[in-house]
Every structure is written in C-alpha cells, then in structure tokens.
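Colleague: Sequence and predicted model, in that order:
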Amino acid sequence: MHARVAAATTAALLGGAVVILPSPHARAGSQSTGPVIVSHRGASAYAPENTLAAIDKAAAMGFNWVENDVQRTRDGELVVVHDATLARTTDVERVYPNRAPWKVKDFTAAEIARLDAGSWFSSRYTGTRVPTLKQYMNRVSHNHQKLVLEIKNPALYPGIERETLKLLSNEGWLDPAHLRSSLLVQSFSADSVRTVHDLRPGIRTAFLGKPSIAQLPQYARFADQINADHTSLSSAYISAVHGVRGPHGSPMKVFAWTVNDASTARRLAGFGVDGIITNVPDVIRRTWG
C-alpha cells in the first residue's frame, strides 16, 4: 500500500483484494474461524507492496492468500505494480529524471528492472525490485500460496486479459486444481472481468465495486464475487449478494477492503462478509482468535 503505511490504507481503496474459493484457511498459524483473510499486495504493512518480499512476509506469517496488481510495460512485459506511474513506489524520478510522469506503460521491462522498489518503504528493503508477473508467479508457487490477481487499468493495456491468461497457463495456473481453489481474477472494470470470463469460463472472477442490488443478476453472469469498500457495505447488501448465484452455480460472495482494525473486522463479520482484505493480516487474525 502506500506511502507510507498510512497512505497505503488510502490507496487500498483503489485496489482491493478478494478470494472466493473453498478451503479458505491459510496454513498453520492462520485463522481457523471467521472470514477469509487476504494479504493485500502481500503483507504490505510490513514489506514494500507488490514485491516478492511482501508475499514472502505473508507466507512467513502463515497467510497463503495474497493479492497483487498487474500492468504492462512498453515492450509488452507484465509486471506487478499498483499505480499507473512508478513515482510513488520506486526511485524512478532519480534514475530517469527527464521522463515524467513516469507511467508504467512508457518504460521497458529492462528499464523498470533497474529501479529500487523497496527503499521508499524502509532502508532494510533497499534494492528490492519490481517483479515481473512470471517472477511473481514462480514465488507464489514456491511458497504454496494462492493468488488474487487484479488486472489494473485495463483500458491502458488493450489485450492484457488474454496476455495475463496466457502467462498463467504457461506457469501451470489454469489447471483444474488451481482453478478450483487457488486463483481469482478481478478488476474494477466490468468489461475486463467479463472478458476474462468469456476467454476462460472456468476461472473464478470478481468485480471490484458495488453494483446496485437490482444490477446483481447482470453481474452474476460473469462474476462470482462482488468486492467492495468496507465503508459501503451493510448486512442487507451482503445478504442480497448471497441470494444471487454466480456463473459457476454457487452463491455470490462479498469481500471487504481495506480493513486494518479489529473493530471494523468484527462489524463486517457480523454483517456476514465472506472475506477481509487487509494490509495487516496478523491484526485481523487475532480478531478471530
């Protein structure tokens, strides 16, 4: 999340995370009751967001669900980064001072690989790099983790849905086992979510936002889940979502983002929310006991 941990919570409103699959509990040490806990951009309160260090930190803490954001470089490489620009979470302004506004899409993968994506967070992480999606998937697999993948800013990257699915397929993530319990693809763009569903109907998908209750049957044609800003949710809305079946025949689910305190988590659990997206998964885990 964001500059620094405080800003991370604000920016989370632009990139929540979710999951919807069976067997939601993390490995030993994670919650045994309560909503599913998703580590937003990794354990992003404790390591620089969307880096390998952040998902390693989540794994070390015992959480197997992580979320990321995927965008595309000028030369077509998929990379894991949240903002449309590189300025907040890297030293791009120092390395490339004459290339404002430093948009991801204007840099090659090799250029981005030169950037320091950790020192903004802490000197401990100086030299941390922006991972490619391939590198990220290799580490998630190595850690035996599960992934909520957000297609970020799809309007900037025509065809990114197909390219993302091709990479996931090449990395072995579109086999029946992963589709059943380890992968969710989401976006703030309904068109992008629909495209993913049309290309690979077996993939679980989620729409980031809050359609009206009247619109839920329309969204249920291509989204298994609705994920919303926690401040917008009510027990009545969550019940309405649960009352609609998604494209795979199961009741739609709701995950709330971004929740970083126990009292809010307890309130949402009382509403019946299915999952919590958080920068501080350990704090939320203690809520469930």
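Modeller: Looks like it arrived, so ask away. Numbering: from 1, shown residues only.
Colleague: CA only for contacts and neighbour counts going forward, please
Modeller: Fine.
Colleague: count of residues packed around Ala110?
Modeller: 11 (other C-alpha atoms under 10 Å).
Colleague: mind checking which helix or strand it is in?
Modeller: Ala110 belongs to helix 109-113 when assigned by DSSP states H and E.
Colleague: just checking, what packs against the following helix or strand past that helix?
Modeller: Remark: after helix 109-113, the chain's next helix or strand is helix 133-142, criterion DSSP H and E. Contacts defined by 3 or more C-alpha pairs under 8 Å, 6 or more residues apart in numbering; DSSP states H and E place helix 133-142 against helix 52-60, strand 78-80.
Colleague: Taking helix 52-60 as reference, get the angle to helix 133-142.
Modeller: Using axes from the mean of the first three to the mean of the last three C-alpha atoms, to 10 degrees, the inter-axis angle of helix 133-142 relative to helix 52-60 is 20 degrees.
Colleague: Okay, one more to line up with it:
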Amino acid sequence: MKLVFLISMCSLIVLILFIAGKGRETNRKPGRHPHAPLKIAHRGAAGHCPENTMSAFKKAVELGVDFIEIDVQLSRDGRLVVIHDTTLERTTDGSGNVRDHDFCDLRKLDAGSWFHSDFKDEKIPAFEELLEQILPHAGILIELKHPSLYPGIEKRLAFEIVKHNLHLEKDPRLMVQSFDIAAVKRFQSLIPSLPAGVLIKHHPMGISNKKLNELSSFAQFVNLKQTMMTLKLKKKIHAHGMKAFTWTVNNQKKIQRFELMKLDGVTTDYPDLFRKKRR
C-alpha cells in the first residue's frame, strides 16, 4: 500500500509541475526569436507611404518592426529634420537645399503628394517628434546624412538624445550610423553608450580583416549593401565583435535567405515581407 501511495504521489507531483510549466509557457510574452534579425523599416514603411514621414513611420509600427531607419539633416536655423535628399525637389513641392531653409519654412512644404494624393498633408518631421511619438513603439536607427555639409550635427543629435535621457537606457532604443566614418567616430565619442555603425556600399573585393579590425575599434555594427552580404562575411564581422546588418532588401526570398543566415538586422521598404514573428 505504501508503495502504491508513493507512486501515486509522485505521479501527482509530476502532473502538477507539468501543468505549471505549461501555464508559464502560455503566459510568456511573445517576442522576437533570438536568431531572427531585427526588422528595420527603411525610411519608415517607404514601400507603402511617402518616405521619412509620420505616415510611413506609423505604418512601420503597425507592421511590427523592431527599428525604423531615418535620415537626419539640419535646417538653416539648426533644427534636426528628417529627410533623405540634401535638396527638396524629389520628395516635396519645395526647391533648393535643405540647409538653406529655416525649419518653419520647411514645415510648410507638402512632403507626401509626390507619392500619392492621399498623403498631400504630410510634412517634413522634426527629429524630436519621432522621439515623442514613435520611439515608445519602435526603436530608431538614425543615419547622419552628408554630415560634412552640417558641421556640428553630431553634437546637435547628442544634445537632443541627452535632453530626452535616452543615453541612459540599459537597452538602447536608438542606434546611429553613417557612411562617413569620421562622423560615426565623433558621435560615438559623445555618447559611447549608444550603438554606432558604419554603412558600406558595394565593394567587389569584400572587406578585409584589417578594415574590420579598424571599424571594431569604435563601431558596434556594420551595415552592408545586400549585394555584399554573404555567410562568410557575416562570420568575419562577428569574429571582430560587431553585428552584421544589410540594406535595402525588397525581395521576400532574399529576406528569408538573410533570416536563415541569422543576420542581426535587415532593412527593407516592405516590412510585411518578413515572416511573422515566432513565439
């Protein structure tokens, strides 16, 4: 009888532990699979809405992105504005250089009609708007666009970040990148707690270990044009202690290939091309 009782009690304990474990599994919050790359929306969901506008950023959030990539420049009066081109003609109804206009004048421009008439009321956003309206819902990957045209832009960006106390976060929701290595170094020296990276255009010969070693002295990631990225190069980047991102991938099969490659981040105009988050 004692043996039967002990067996019954053991079975009961195992059953209780199993049910408790299932409960914890059911209540676990869904999240990104540890090997899934960051889903990064290029200029917002630029395939669906006019790039670098609040509509594009909100659409990206709706599509469940991890980060939104944006471009920042300076207005004539020193405001950080979100726009890709150094001139206004392609994405607004204005003309001339961004840097030759005060923010209040840039704000009057139509930044959406070029994409579709449904977006005729879109404006050029101020960087601080994104910190207040978008950052609570998705991280922001900030590209310093043509920083040589804007002396001091790194300090201005650092000032805005510090003003919002975003440099103190243990899990940073901001990252900064540029094609300009000197600008990345300058920013990284101002706020070393935020991840900084270097954008790299296509190089047929790839990237040497010497170059990667140089970049690793100040950068936490490199962001390569998709035509360069290979599994071998990803491993080289990781061997130098940096993360490997790629841009701009608008083909679903290529995105899936990079997912299987276990890249750290993939940038796209169409975030809906990613597989749904695994739970």
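Modeller: Ah, there it is. Computed from a predicted structure; not experimentally measured.
Colleague: Tell me how they score on TM after superposing.
Modeller: Remark: TM-score between the superposed chains equals 0.82 [TM-score structural alignment, normalised by the length of the second structure]; 246 aligned residues with a C-alpha RMSD of 2.1 Å.
Colleague: And what about the residue nearest to the spatial centre of the first structure, helix, strand or coil?
Modeller: Taking C-alpha atoms, centre = their mean, the centroid of the first structure lies closest to Glu67, which sits 3.0 Å from it. Secondary structure, DSSP: H, G, I helix; E, B strand; the rest coil: Glu67 of the first structure is strand.
Colleague: go on, Asp191 of the first structure?
Modeller: Asp191 of the first structure - assigned by three-state DSSP - is helix.
Colleague: Please list all residues in contact with the alignment partner in the first structure of Ala138 of the second structure.
Modeller: Using TM-score structural alignment, the partner of Ala138 of the second structure in the first structure is Gln145. By C-alpha atoms under 8 Å, 6 or more residues apart in numbering, the contact set of Gln145 of the first structure is Ala59, Phe63, Asn64, Trp65, Val66, Ser182.
Colleague: again with Ser232 of the first structure
Modeller: Lys210.
Colleague: make it 10 Å
Modeller: Neighbour list for Ser232 of the first structure: Gly209, Lys210, Ala256, Trp257 [criterion: C-alpha atoms under 10 Å, 6 or more residues apart in numbering].
Colleague: Distance check, the second one against Ile37 of the first structure.
Modeller: The reference is to Lys210 of the first structure. 20 Å (C-alpha to C-alpha, to the nearest Å).
Colleague: more crowded one of these two?
Modeller: Ile37 (29 against 17).
Colleague: Excluding chain neighbours, give the residue nearest to the more buried one in space.
Modeller: Nearest non-adjacent residue to Ile37 of the first structure, counting by C-alpha to C-alpha, 6 or more residues apart in numbering: Ile276, 5.1 Å away.
Colleague: Trace the one you found over to the second structure, please.
Modeller: Match for Ile276 of the first structure (TM-score structural alignment): Val266.
Colleague: Its match and Asn251 touch, don't they?
Modeller: No. Between Val266 of the second structure and Asn251 there is no contact under C-alpha atoms under 10 Å: 11.5 Å.
Colleague: more neighbours, those two?
Modeller: Val266 (27 against 14).
Colleague: Can you give me every residue that contacts that one?
Modeller: 36-42, 67, 223-224, 226, 244-249, 255, 258-259, 274.
Colleague: Produce a PyMOL select command limited to the buried residues of those residues.
Modeller: Selecting only the buried entries of the contacts of Val266 of the second structure in PyMOL, with 16 or more other C-alpha atoms under 10 Å as the criterion:
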select buried, resi 36+37+38+39+40+41+42+67+223+224+226+244+245+246+247+248+249+255+258+259+274
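Colleague: Can you pick out the ones from the contacts of Val266 of the second structure that are in helices?
Modeller: Among the contacts of Val266 of the second structure, the ones falling in helices (DSSP state H) are Ile255, Phe258, Glu259.
Colleague: Look up how far Ala20 of the second structure lies from the first one.
Modeller: Note on Ile255 of the second structure: its distance to Ala20 of the second structure, by C-alpha to C-alpha, is 38 Å.
Colleague: Also Met228 of the second structure?
Modeller: With C-alpha to C-alpha as the criterion, Met228 of the second structure and Ala20 of the second structure are 48 Å apart.
Colleague: Throw the ones in helices among the contacts of Val266 of the second structure into JSON lines and include distance to Val4 of the second structure, thanks.
Modeller: Output for these, formatted as JSON lines (distance: C-alpha to C-alpha, whole Å):
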{"residue": "Ile255", "distance to Val4 of the second structure": "57"}
{"residue": "Phe258", "distance to Val4 of the second structure": "56"}
{"residue": "Glu259", "distance to Val4 of the second structure": "52"}
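Colleague: Nearest to Asn165 of the second structure, out of the residues you listed: which one, please.
Modeller: Glu259 (33.0 Å; C-alpha to C-alpha).
Colleague: In contact with that closest one, which residues?
Modeller: Here Glu259 of the second structure is in contact with His35, Ala36, Pro37, Leu38, Lys39, Lys253, Gly265, Val266, Phe274, Arg275 (C-alpha under 10 Å, 6+ apart).
Colleague: nearest to Ala126 of the second structure, of the residues you listed?
Modeller: Lys39 (23.4 Å).
Colleague: Thank you, goodbye.
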